[in-house]
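Student: Take this sequence and fold it.
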Amino acid sequence: MSASASMFAQSFFHGTRADLKTGDLIVVGYQSNFTSTRRLSWVYFSGTLDAAIWGAELAAGSGPERIYVVEPTGPIEDDPNLTDKKFPGNPTLSYRSREPLRVIAEVTKWQGHTPERLQQMKDGLARLQAEGKAEIID
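Tutor: Okay, the predicted model is just below:
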């Protein structure tokens, strides 16, 4: 590698409805956006903006949808809820950590999914819930 070359770090994103500021920590102990299970012992995030958009669009609550650029403060691992169940090889770059995520910035310009696509996702999640298959591996 030449002396003028630079390395680029992987960006990570977290979609939510929480109103956070730069430097805030996203910590474990909140319910999933996708099921009404117990409080989670992991924080979830993604290396793709699309997965974070889904998180924001499906997040519980009535606040505005938000996407944050985050920095893990400890070890991370592939999210087994997606990588083992739906997307072998982790193409969605979905991760989780027991350590907090630090908010680095907010992504303010992003395009959400179409209303039809969002409804398809919500219908699919409701079907999984009704079938008892909405279990989160926590």
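Student: from here on, contacts and neighbour counts on C-alpha atoms
Tutor: Noted.
Student: what's the closest non-adjacent residue to the residue nearest the centre of the chain?
Tutor: The centroid of the chain falls nearest to residue 45 when counting by C-alpha atoms, centre = their mean (3.6 Å). Counting by C-alpha to C-alpha, 6 or more residues apart in numbering, residue 14 is the residue found nearest to residue 45 once chain neighbours are left out, at 4.9 Å.
Student: part of a strand, is that neighbour?
Tutor: Yes - when classified by DSSP: H, G, I helix; E, B strand; the rest coil, residue 14 is found to be part of a strand.
Student: Also this sequence, please, to line up against the first:
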Amino acid sequence: MDDIHREPVTYEHYEHVRGPFFHGTKADLQIGDLLTAGRRSNYRPEVVMNHVYFTAQTDGAGLAAELAAGDGEPRVYLVEPTGPFEDDPNVTDKKFPGNPTRSYRSTEPLRVVGEQTDWTRLSPEALQQWRDRITAMADERAEIIN
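Tutor: Predicted structure coming up:
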């Protein structure tokens, strides 16, 4: 999709966006499980998130899985939104023009419909660089639009 002519995704206008959609986590989930809002942020653990986040890019979900809190194995799940969703304002037009990461969020649950196993794992060095960026963001008190 050409981001110059991209239609913004809002709770009132989201039907034009097609999956598949993915969610990265270290949780061990089963098909049919629901992912819900109300979890602590992976980037600022003192913040409880009002949304559940997902993407249309497997490697984006893989990055989220590797950065997720916890000791479990990083996993990428194929998910279906159960209600309306919007562009993730933490990246859309804030860090990247348009929504090239195809990142979204919803206040409604996501249903797990499968697990995606063919995503690109980060090298230990690249993962550490991402963790360092997140620490720097937290130190700078970067705003999370919740």
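Student: And the residue nearest to residue 45 of the first structure, how close does it get to residue 98 of the first structure?
Tutor: Here the distance between residue 14 of the first structure and residue 98 of the first structure works out to 15 Å (C-alpha to C-alpha, to the nearest Å).
Student: do residue 49 of the first structure as well
Tutor: For residue 49 of the first structure, the distance to residue 98 of the first structure - C-alpha to C-alpha - is 21 Å.
Student: what about the two, which has more around it?
Tutor: When residue 49 of the first structure is set against residue 98 and neighbours are counted by other C-alpha atoms under 10 Å, the residue ahead is residue 49, at 23 against 19.
Student: Give the aligned equivalent of that one in the second structure.
Tutor: Taking TM-score structural alignment for the superposition, residue 49 of the first structure sits opposite residue 58 in the second structure.
Student: ok, the residue nearest to residue 45 of the first structure - how many residues close by?
Tutor: The burial metric for residue 14 of the first structure, expressed as a neighbour count using other C-alpha under 10 Å, is 28.
Student: again with the one 5 residues further on
Tutor: For residue 19 of the first structure, the neighbour count with other C-alpha under 10 Å is 12.
Student: got it, and residue 121 of the second structure?
Tutor: When neighbours are defined as other C-alpha under 10 Å, residue 121 of the second structure has 14 of them.
Student: could you say which helix or strand contains it?
Tutor: Residue 121 of the second structure is located outside every helix and strand, with elements delineated by DSSP states H and E.
Student: Isn't it up against residue 60?
Tutor: No - under the criterion of C-alpha atoms under 8 Å, residue 121 of the second structure lies out of contact with residue 60, with a separation of 10.5 Å.
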